[in-house]
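Asker: My questions concern the predicted model and sequence given below.
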Amino acid sequence: MKKVNLAVVGATGMVGRTFLKVLEEREFPINDLYLFSSSKSAGKKVTFAGKEYTVEELTEDSFTGRNIDIALFSAGGSTSGKFAPIAAANGALVVDNSSFWRMDPEVPLVVPEVNPEAIKEHKKGIIANPNCSTIQAMLPLKALHDKYTIKRVVYSTYQAVSGSGVKGVEDLEEGSKGNPTGFYPHPIAFNCLPHIDSFLDNGYTKEEMKMVNETRKILCDDSIRITATTVRVPVKNGHSESINLEFEKDFDLDELVATLAAMENVVVVDNPAENLYPTAAEFSDRDEVFVGRIRRDFSVDSGVNLWVVADNIRKGAATNAVQIAEKAIEMELV
């Protein structure tokens, strides 16, 4: 694979650090590496592949004259909104992990196992990484939509505090000692909060509407009826989702399970007799999406229930972005 000059924006944050971990694990073909952050973290030293790098402050001149081919962004929506176009104007292909560009019609929203062809459709030099909870759902949904045609989805998510960043993890850790930091509107330790991101006028949260809108965009099907309830739970890392699907056509359950197992990077863990099903604790720090508790929904003619687990910082953010970058190189887009 062709070597590229690569930048990581937000290199000292939780996802940024995981970018570097995943890049090193996957032996991503890097020629020159540039690390950027806010002024607060600038000057920090980071070791990557045995070499020490100094983190630079992100400025409007950071991409000038450096021939950066790919820039991985995970520094928040306002930063991406300002600096992603600057990076793209200087020749970089931007893969952005924020929500800022996801619903822009000229910016592809990509899960590489699901819609890699969309990478070619970028018109602004920017590709969006979907929301973490959406990414893990897309792998099983793509396999089943192609086979049976999904007409309705009910999402119920149980999302780890790492999805809120370092402050979310700190609130759980301190709250479990009786000293919540107040980061969440209610204590998260020993609790569940049906409240991720802000509430909208329709009664849903932004997180819930992200899942609705992003699912339709990635699957290229606005006819799918979708509803969601997203819940923050006292788990450090790893999102879990109960997904109820209703299909246009009936299915054989054994065939459906085989369809899921055949999907790239989906692992079926489903043996109730042996208490085998995916858990966030067991499958943290993995890149696959794990599916279990596969069973018919007897309340409708053609429905199924799934339990879907993935590491939200890896597959739900960093790994998916790195996979997009890999595909872009394979497609000779950089």
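Answerer: Sure thing, it's come through. Residues are numbered from 1 along each chain as shown.
Asker: Could you use CA atoms for every contact and neighbour count after this?
Answerer: Will do.
Asker: contact partners of the longest helix along the chain?
Answerer: In the chain, with assignment by DSSP state H, the single longest helix is helix 132-148. Residues outside helix 132-148 that contact it (CA atoms under 8 Å, 6 or more residues apart in numbering) are 111, 113-114, 150, 157, 159, 163, 210-211, 214-215, 218-219, 239, 241, 247-251, 256, 259-260, 263-266, 289, 291, 308-310, 312-313, 315-317.
Asker: can you check stretch 98-106 too?
Answerer: With CA under 8 Å, 6+ apart as the test, stretch 98-106 has contacts from 73-78, 80-81, 107-109, 121-124, 127-131, 213-214, 217.
Asker: Which positions in it come out as buried?
Answerer: By 16 or more other CA atoms under 10 Å, the buried positions in stretch 98-106 come out as 98-99, 101-103.
Asker: Tell me where the stretch 101-250 of the chain has strands.
Answerer: For the stretch 101-250 of the chain, applying DSSP state E, counting those that start in this stretch gives strands covering 126-128, 150-159, 225-232, 239-247.
Asker: any idea of the angle the third one forms with helix 132-148?
Answerer: Between the direction of strand 225-232 and that of helix 132-148, the angle (axes from the mean of the first three to the mean of the last three CA atoms, to 10 degrees) works out to 150 degrees.
Asker: Report the buried residues of strand 225-232.
Answerer: For strand 225-232, burial by neighbour count (16+ other CA under 10 Å) applies to 226, 228-232.
Asker: let's bring in a second model and compare:
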Amino acid sequence: MSERYVVAIVGATGAVGQKIAEKLVERNFPYSHLKLLASKRSAGQQLDINGQSYVIEEATPEAFEGVNFAFFSAGGDVSRQLAKEAVARGAVVIDNTSAFRMDPETPLVVPEVNPQALQNHKGIIANPNCSTIQMVCALEPLRQQAGLKKVIVSTYQAVSGSGAAAIEELKKESHQLGIEQPNPQVLPVKSQPKHYPIAGNLLPQIDVFEDNGFTFEEMKMMNETKKIMELPSLAIAATCVRVPVVTGHSESVYLETETELSYEEIIQLLSQADGIVVQDDPANQHYPMPLYAENTDPVFVGRIRKDPNEKTGIHLWIVADNLLKGAALNSIQIAEKMIELNGVSK
């Protein structure tokens, strides 16, 4: 990595944007210059990164002149407005929103799973949904060995996935428990008329409901998994639930492989996979938990069990920091893999 790159972060004041900046420094990403971009409202503010003060600039088309990599994490509308403007000025866009994920022209990439998809990009690479990323990381080593024919997943997703306002709502309601009636304004979906408390509660709705009864979040997991793993006919269903946890998504996954794997083979395959840490020692109550996954990079897998009724059935419990591997870290790993494969030429 002798070449140096000009890097822009769109949405630099948000939780994911700040994590991207932190990880760029931590991983010694080869940037020569860092541009922090945000809304006009935030322009002129200063952010400190690695002891250096940066002035936030307004995200405009002209702001991408000379940029090599542009990490977008400011919402789908911003990505739809500015991503192609950045590409037109020579940048490779790595987008953290759902704006381009199902676009057939846009690669949807988890580097441990489908790095080959990067070869076909046209300037924009989509970062998958946070829950999708951690699940496919755990599924891929098993699929490579034994195939994959069915997945049923239930998620337990942290409120940080809904942004800073949801975190504040959880904290406020937690203090109100047993003292006063909460007045929820954000969850499950801020734009919808009904809101429910998250403290002491579970919300079986993440995003809006589709006509088929699944939420948009659930459909994202289902469709993105098929695209990333290049399994268009995969039988997959998801139920996504918001839980009163600040950071760290958890998932209960049942899968069926095409050929049978022993418990020992499952452990070996997962233990040898990049980015996976196996925590599976029930006798000593050792298993993944979101509290201990926060601010860490790996995808943790535990509670590994062979299904008692289906010989190819496997149960997994998967946990990861949704702001890191689920967003910021995966984005940077995409850029690192691009440099490793063929630089940033389009």
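Answerer: That came through, no problem. As the structure is a computational prediction, the values presented were derived from the model and not from experiment.
Asker: any idea of the angle the longest helix of the first structure forms with strand 150-159?
Answerer: Using the same axes, to 10 degrees: helix 132-148 of the first structure against strand 150-159 is 150 degrees.
Asker: circling back to that earlier point, rebuild the buried residues of stretch 98-106 of the first structure as JSON lines, extending it with distance to A7 of the first structure.
Answerer: Shown next, in JSON lines, are the buried residues of stretch 98-106 of the first structure (distance: CA to CA, whole Å):
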{"residue": "S98", "distance to A7 of the first structure": "16"}
{"residue": "S99", "distance to A7 of the first structure": "19"}
{"residue": "W101", "distance to A7 of the first structure": "19"}
{"residue": "R102", "distance to A7 of the first structure": "20"}
{"residue": "M103", "distance to A7 of the first structure": "24"}
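Asker: Looking at the residues you listed, which is nearest F19 of the first structure?
Answerer: Nearest to F19 of the first structure, judged by CA to CA, of the buried residues of stretch 98-106 of the first structure is S98 at 14.0 Å.
Asker: so that closest one sits in a helix?
Answerer: No. Using DSSP: H, G, I helix; E, B strand; the rest coil, the secondary structure at S98 of the first structure is coil, not a helix.
Asker: Quick check: S73 of the second structure touching A8?
Answerer: No. With contact defined as CA atoms under 8 Å, S73 of the second structure does not reach A8; the gap is 10.9 Å.
Asker: if we can go back for a sec, which pair in the buried residues of stretch 98-106 of the first structure spans the largest distance?
Answerer: Of all pairs in those, the most separated under CA to CA is S98 and M103 at 11.2 Å.
Asker: where's the aligned partner of E218 of the second structure in the first structure relative to L333 of the first structure, distance?
Answerer: Aligned by TM-score structural alignment, E218 of the second structure pairs with E208 of the first structure. As judged by CA to CA, to the nearest Å, E208 of the first structure and L333 of the first structure stand 33 Å apart.
Asker: of these two, who's got more company?
Answerer: More crowded of E208 of the first structure and L333, by other CA atoms under 10 Å: E208, with 27 against 12.
Asker: Now do the contacts for the more buried one.
Answerer: Applying CA under 8 Å, 6+ apart to E208 of the first structure gives the contacts 196, 227-230.
Asker: go again using 6 Å as the cut-off
Answerer: 228, 230 (CA atoms under 6 Å, 6 or more residues apart in numbering).
Asker: What lies in contact with stretch 34-46 of the second structure?
Answerer: Residues outside stretch 34-46 of the second structure that contact it (CA under 6 Å, 6+ apart): 7-12, 54-59.
Asker: before we move on, back to that, would you check the span in the second structure matched by the longest helix of the first structure?
Answerer: The aligned range for helix 132-148 of the first structure is 130-146, by TM-score structural alignment.
Asker: distance of the counterpart of F298 of the first structure in the second structure from H315 of the second structure?
Answerer: The equivalent of F298 of the first structure in the second structure is P308 (alignment by TM-score structural alignment). P308 of the second structure sits 10 Å away from H315 of the second structure, going by CA to CA.
Asker: Neighbour count: those two, which is higher?
Answerer: Shown here are P308 of the second structure and H315; by other CA under 10 Å, H315 has more neighbours (19 against 9).
Asker: Helix, strand, or coil at the more buried one?
Answerer: Classification of H315 of the second structure using three-state DSSP returns strand.
Asker: Do I have it right that it meets R305?
Answerer: Yes. If you go by CA atoms under 6 Å, H315 of the second structure and R305 touch, sitting 5.1 Å apart.
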